[in-house]
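Asks: Sharing a model that was predicted from the sequence below.
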Amino acid sequence: MAQGATGTTLTNARLLTPEGVREGWLRVEDGRIAALGDGAPPAGAGTTEVDAGGRWVLPGTVDIHVHGGAGAAFTEPDPERLMRIVEFNRANGATTVVGGLVAATPEDTLEQVAALAELADAGEIAGIYLEGPYISRSKCGAHDPALLRDPDLQEFARVLKAGRGHVRMITVAPELPGALDLVRAATAEGVVAAVGHTEADYATTRAAFDAGATVATHIYNQMRALHHREPGPIAAALNDERVTVELINDGVHVASGAARLVFDAAGPDRVALVTDAMAATGLGDGEYTLGKLRVRVEGGEARLADSGQIASSTIVLPDAVRRAVGVLGLDLAAASRSASAVPARALGLPGVGALAEGYHADLLLLDPDLSTAGVLRRGAWVRPL
């Protein structure tokens, strides 16, 4: 099944394109989608043909909020361990990932950002995401509250310098002193500002969106709860057409009825499925760490060992797609967009998230039950059929 010298043509495929489903073929050349069409491919393409067996072919998923996997975390500056996370995700259908960090000391943050910038320079990750440290202590979740602090523009400038243009997103609690200035500074530097881990009310959250924030970090989780007289950040995000809403669809973080409500309220073109996955992903039950906090995984659920607080997830992004279809009742096209085109657009990631000519040949092949059958990244098989 190795890629041919001049490319690969997938035949007998159900292609999920932006225009709809096409029963046909897709040709890959030089790591990009060169052409696709209905029926049988034209003769004389000079590529290695691979029969997809009537399987679904989707764009590879794009995980913009992931912290680790296969026993490693993006907080570790060891290049080999960082690549373990990347390769694990690719083999499981997340062909584009943004390296996610948790709150840390200023010194550790700079070291971690610099290590991830090397990975981004090499094209292995699509950028760096900072989930904090400028978040609410009362909504810290699995972040060490001792490491949280108010927004600091000088510290943020040092982080950007260490990131060498690869910092893609930062989560901020808009009620903190200086938060709106941080949102404006991030936006001015081309960094997406996200609202999350927050006690903000509706008006304060709207002010953050007006200042330039365009993402809501894992909607519901570690946010002031939705109330009919105090709607808070959840309603502010769902009501704002400018905002992309992250959703952890693992069946643990958000109940199915509430998850479906997000899709109904915002529409699938504003919902970005994410994993928020930690180092334990891909491994069995046991004890792990998230940042410097101990996490216990039982039955696939990750919780802080000391408090029982939900810590992270242990899914890969195609799992969230399957659950969106099988449990929430979305059609596959909508679920796929929420795991590919929507997050790619939210972070301005070019050339990924769709089956279209000129895009990177990042492809996810699914069996009829939507289990992963094969994966290509940049036109090369990372999980052969």
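Replies: Looks like it came in fine. Numbers count the residues shown, from 1 in each chain.

Asks: CA atoms for contacts and neighbours, from now on please.
Replies: Noted.

Asks: List the contacts of Val352.
Replies: By Cα atoms under 8 Å, 6 or more residues apart in numbering, the residues touching Val352 are 59-60, 62, 96, 340-341, 344, 359-360, 362.

Asks: What is the nearest of these to Val172?
Replies: Ala344 (20.3 Å; Cα to Cα).

Asks: before we go on, here's another structure to hold up against the first:
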Amino acid sequence: MTRLHGNILTDQGWRHGALLLENGRIAALDAGPADPAGNDDPYLLPGFIDLHVHGGDGADVMDGAAALTRVARKHAAHGTTALLATTVCADDATLSALLPQLAEVCRQRPAGAADVLGIHLEGPYVSPHSLGALPDETRAAALAEVDRYRALAPLRVLTLAPDVPGHDALIGELARRGIRVQLGHSQASYDEALAALRQGAAGFTHLFNAMSPLQHRAPGMVGAALAHAEFSELIPDLIHVHPGAMRVALRAIPRLYCVTDAAPLAGLPDGQYGDGPRAVHKCLGGVRLADGRLAGSALTMDQALRNLVGLGLSVADASARLSRNPADYLGLSERGRLAVGLVADVVRVERDLRLSGVWVAGEAVAPAEVSPDNV
């Protein structure tokens, strides 16, 4: 049994006392009402849930099970207790070979790693005109192909461009299969995006990025998200989205949640990696291609917490964007909250917002060292 003491964030508010972790679950919550401003004890928050992760520690999800294990361990050290392994655009042969390898890690969590809940298929069903940094391996979605991929690995989220011919007819079928369809990497109009939401699309992939912008006479996908979405991803690295635009989204979308969109360079020092046309450069928290385009992020979820609080959110509100809201989006009733009987995914955060403890299903994971400049 593990006993953790501090200011515990529950659905009923802050409580000061202890959490007891046993057999991978929260066995007891021994605490009373408290104002965390009245003491110097650390915060105990639900473990972070990241629904958009491509890599970390130099490893790329697209390289298979061993790489995904390395990725999951790196992000666990930054407080991520559960994640979705996220693909990029690739041909059918590549995805058909990759997905069974990723499924191995989904079935059995490696020691010291975040729990891989399933797959976010960000590519290949996106628009060739809104690739961002994705490889140019797009194609229109076909239900038979998606069903085949579902048989190979647990597909939880699928990014889809609603302006690609034929995609509008698939959204309802995919939603009925339990897949969260997200709109992204698209230049769809406001009306096309709104129609997709009405057909069953559940959210938006990295809001503002690689999608048609909001203009006052052409509201675009961004306008549809701000006006109608209940859920949406946002990358809070302060590079992908201006803080002012972040504030707009936080006010407009009730259960906006944050993701890292972490590239393989997350957790590595600044510098250039690779060569040729796909060489990337990491500098000051950004990952860019040679032409300056953003190529994912180097964000980790503990830094996301600090960025959100720095933007003016309370610790409780920031925590909800990193834990409860993504859990609710996937329908995970046993994660994203601290309550008796739930999975013992917990992070301990000191009052300076430095991560000082991580427990994944009750297993202690050593937190990564963080530069004082990032706290």
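Replies: Received the coordinates, thanks. Keep in mind that this is a model prediction, so the values were computed, not measured.

Asks: Show only the entries of the contacts of Val352 of structure 1 found in helices.
Replies: 341, 344 (DSSP state H).

Asks: Could you export the contacts of Val352 of structure 1 as TSV, including neighbour count and distance to Leu36 of structure 1?
Replies: Converted to TSV, the contacts of Val352 of structure 1 look like this (neighbours: other Cα atoms under 10 Å; distance: Cα to Cα, whole Å):
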residue	neighbour count	distance to Leu36 of structure 1
Pro59	31	13
Gly60	31	16
Val62	31	21
Thr96	26	22
Ser340	26	19
Ala341	24	18
Ala344	24	21
Tyr359	19	12
His360	26	13
Asp362	31	14
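
Asks: Name the nearest of the contacts of Val352 of structure 1 relative to Ala208 of structure 1.
Replies: Ala344 (21.7 Å).

Asks: equivalent range in structure 2 for the top helix by length along structure 1?
Replies: Using DSSP H, we find that the single longest helix of structure 1 is helix 106-121. Aligned by TM-score structural alignment, helix 106-121 of structure 1 falls on residues 92-107 of structure 2.

Asks: List the buried residues of the matching stretch.
Replies: Buried positions in stretch 92-107 of structure 2, judged by neighbour count with 16 or more other Cα atoms under 10 Å: 95-96, 98-106.

Asks: Mind reading off the mean deviation between it and structure 1?
Replies: After superposition onto structure 1, stretch 92-107 of structure 2 sits on average 1.1 Å from its aligned residues (mean Cα distance after the TM-score superposition for structure 1).

Asks: who's in contact with that stretch?
Replies: 62-65, 68-69, 85, 115-118, 149, 152-154.

Asks: now with 6 Å?
Replies: Residues outside stretch 92-107 of structure 2 that contact it (Cα atoms under 6 Å, 6 or more residues apart in numbering): 64-65, 116-118, 152-153.

Asks: swap in stretch 15-34 of structure 1?
Replies: For stretch 15-34 of structure 1, using Cα under 6 Å, 6+ apart, the contacting residues are 7-14, 35-39, 41, 57-58, 355, 357-361, 378-379.

Asks: Val248 of structure 2 pairs with which position in structure 1?
Replies: For Val248 of structure 2, the residue aligned by TM-score structural alignment is Leu261.

Asks: Wasn't that match part of a helix?
Replies: Yes - using DSSP: H, G, I helix; E, B strand; the rest coil, the assignment for Leu261 of structure 1 is a helix.

Asks: For the equivalent of Ser189 of structure 2 over in structure 1, give its distance to Val254 of structure 1.
Replies: Matched by TM-score structural alignment, Ser189 of structure 2 corresponds to Asp201 in structure 1. Distance, Asp201 of structure 1 to Val254 of structure 1, using Cα to Cα, to the nearest Å: 21 Å.

Asks: now Arg296 of structure 1
Replies: 19 Å.

Asks: So those two - more neighbours on which side?
Replies: Relative neighbour count places Arg296 above the other of Arg296 of structure 1 and Val254, with 20 against 17, counting by other Cα atoms under 10 Å.

Asks: Roughly how far does the more buried one sit from Asp285 of structure 1?
Replies: From Arg296 of structure 1 to Asp285 of structure 1 the distance is 8 Å (Cα to Cα).

Asks: all helices for the stretch 51-200 of structure 2, in order.
Replies: With DSSP state H, counting those that start in this stretch as the criterion, the stretch 51-200 of structure 2 has helices at 65-76, 92-107, 143-152, 171-176, 190-199.

Asks: what's the angle between the second one and helix 143-152?
Replies: Compare the direction of helix 92-107 of structure 2 with that of helix 143-152 by axes from the mean of the first three to the mean of the last three Cα atoms, to 10 degrees and you get 40 degrees.
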